[in-house]
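J.: Pasting the sequence and the predicted model now:
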Amino acid sequence: MIERAVSADAGEILTLQRAAYVAEAQLYGDPYIPPLVESLEQVRKAVEGGTVLKALDAGRIIGAVRAQLSGTTCLVGRLVVAPDRQGQGVGSALLRTLHEQVPEATAFDLFTGHLSEANLRLYRRLGYRETSRERMDEHLTVVYLRRTSDQSPPPR
């Protein structure tokens, strides 16, 4: 079940986010990536100030995604799935629901690291196309992707 997160979910979302991003931190050799150092107050503000969806299973939050509308572009961030639920379609379901819940968006923009192959496969499968890359340091190149209304993914 996917629904809108509320302020009271911030703590559980932060815990989930930290669990989900540990693998990314190890992949890039950086324990200080923003999702791991974000505070509870920052997560609460994100929930209160934008669109945050949560995926639930038996009352447990097993995934979440954030979105902020900027004009007609939806900025997507912090897609997280519990480590024990990755590869089971939770991330896909969250993004598909987000696409449906922000119909005024003509484009959805997100980014990930160049070594995050599973993320890149997921985004491409859902109709996102690479728009650019930016080398941040010797270990990280950020890959920017966009999905527009004419880049709809294949049917489920």
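T.: All right, it came through fine.

J.: Please make it C-alpha for all contacts and neighbour counts, starting now.
T.: Will do.

J.: what residues are up against the most centrally placed residue in the chain?
T.: Nearest residue to the geometric centre of the chain (CA atoms, centre = their mean): residue 79, 1.9 Å. Counting by CA atoms under 8 Å, 6 or more residues apart in numbering, residue 79 makes contact with 63, 64, 65, 66, 91.

J.: elements contacting the helix ranked longest in the chain?
T.: Longest helix in the chain, counting residues (DSSP state H): helix 10-28. Counting contacts by 3 or more CA pairs under 8 Å, 6 or more residues apart in numbering; DSSP states H and E, helix 10-28 packs against helix 34-37, helix 40-49, strand 60-70, strand 73-81.

J.: Kindly tell me how buried the nearest residue to residue 36 once chain neighbours are set aside is, as a neighbour count.
T.: Nearest residue to residue 36 in three dimensions, chain neighbours excluded: residue 18, at 5.3 Å (CA to CA, 6 or more residues apart in numbering). By other CA atoms under 10 Å, the residues close to residue 18 number 18.

J.: Then residue 85?
T.: Neighbour tally, residue 85, other CA under 10 Å: 12.

J.: structure B:
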Amino acid sequence: MGMSVTISAATAQDAEQILKLQYLCYQGEAELYGDYSIEPLTQTLDDLRAELDRSHTLVARLGDEVVASVRAAVDEDGTARIAKLIVHPRMQRHGLGGRLLDAIEGYFAGEPAAKRFQLFTGHRSEVSLRLYRSHGYAPVATEQVAPGFALVTLQKEPAARSFAASA
């Protein structure tokens, strides 16, 4: 019987594995847009550690290996900004990205400050867009950041808030 994937809060010791995984996972995005200077590929270990300090980060582990990760933080307006949802290529298409998205939303659903969830992805990132839409996210803005490259911002309300409003 194989090992199962577990999801837990990241620790400071996970930073190097997260950074290596991030570098691996964003290669496809860089190729898709013809831009290898995107922030996930140029982020330093020190920058990542600082980001981990100011956000809530989850990792999915297969044994001791970090195979997926996601980060989020609530801003002053009460928006939980979800970022860098990454899944190792060999673990993709098995629901792990959706599990991580549900887990990070669940963490912030208990926070009174989290009035909404928001994330962004590139306009050509169909797999990501499909995942986010299937989890209730809807596009709220598109920003042209370079010729041939636009960021799509998607948003949704916390489930508890939606349920309470419909009751």
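T.: It's in. Bear in mind the structure is a predicted one, so any value in this text is a computation, not a measurement.

J.: Tell me who's in contact with the aligned partner of residue 132 of structure 2 in structure 1.
T.: Mapped onto structure 1 by TM-score structural alignment, residue 132 of structure 2 lines up with residue 123. For residue 123 of structure 1, the contacting residues are 129, 145, by CA under 8 Å, 6+ apart.

J.: The residue nearest to residue 36 of structure 1 touches residue 34, doesn't it?
T.: No. Counting by CA atoms under 8 Å, residue 18 of structure 1 stays clear of residue 34, with 10.0 Å between them.

J.: corresponding residue for the residue nearest to the centre of structure 1 in structure 2?
T.: Alignment note (TM-score structural alignment): residue 79 of structure 1 maps to residue 85 of structure 2.

J.: Matching residue 120 of structure 2 against structure 1, which residue comes up?
T.: Under the alignment by TM-score structural alignment, residue 120 of structure 2 pairs with residue 111 in structure 1.

J.: Its match contacts residue 144, correct?
T.: Yes. Counting by CA under 8 Å, residue 111 of structure 1 touches residue 144, with 4.4 Å between them.

J.: With neighbour numbers in mind, choose between the two.
T.: A direct count of neighbours by other CA under 10 Å for residue 111 of structure 1 and residue 144 places residue 111 higher, at 21 against 18.

J.: would you say the more buried one is within a strand?
T.: Yes. With DSSP: H, G, I helix; E, B strand; the rest coil as the criterion, residue 111 of structure 1 is part of a strand.

J.: so what's it up against?
T.: If you count contacts by CA under 8 Å, 6+ apart, then residue 111 of structure 1 has 77, 142, 143, 144, 145 around it.

J.: measure the counterpart of the third one in structure 2 to residue 143 of structure 2 for me?
T.: Same thing as residue 143 of structure 1. In structure 2, the residue paired with residue 143 of structure 1 is residue 152, using TM-score structural alignment. Noted for residue 152 of structure 2: a distance of 7 Å to residue 143 of structure 2, by CA to CA, to the nearest Å.

J.: Looking at the two, which one has more neighbours?
T.: residue 152 (20 against 12).

J.: The more buried one: what's it in contact with?
T.: 120, 121, 122, 123, 139, 140, 141, 142, 143.

J.: Could you tell me how many residues sit around the second one?
T.: Each residue near residue 121 of structure 2 was counted by other CA under 10 Å, and the total is 19.

J.: Contacts only, for it.
T.: Residue 121 of structure 2 neighbours (CA under 8 Å, 6+ apart): 128, 129, 151, 152, 153.

J.: and the equivalent of residue 2 of structure 1 over in structure 2, what helix or strand is that in?
T.: Mapped onto structure 2 by TM-score structural alignment, residue 2 of structure 1 lines up with residue 7. Under the criterion of DSSP states H and E, residue 7 of structure 2 resides in strand 5-9.

J.: Tell me the buried residues in that strand?
T.: Neighbour counts over strand 5-9 of structure 2 (16 or more other CA atoms under 10 Å) mark 5, 7 as buried.

J.: Repeat that for stretch 146-166 of structure 2.
T.: Across stretch 146-166 of structure 2, burial judged by 16+ other CA under 10 Å covers 149, 150, 151, 152, 153, 154, 155, 156, 157, 158.

J.: what's the most distant pair in these?
T.: 149 and 158 (29.1 Å; CA to CA).

J.: Out of the buried residues of stretch 146-166 of structure 2, the closest to residue 44 of structure 2 would be?
T.: Among those, and counting by CA to CA, the member closest to residue 44 of structure 2 is residue 151, at 22.5 Å.
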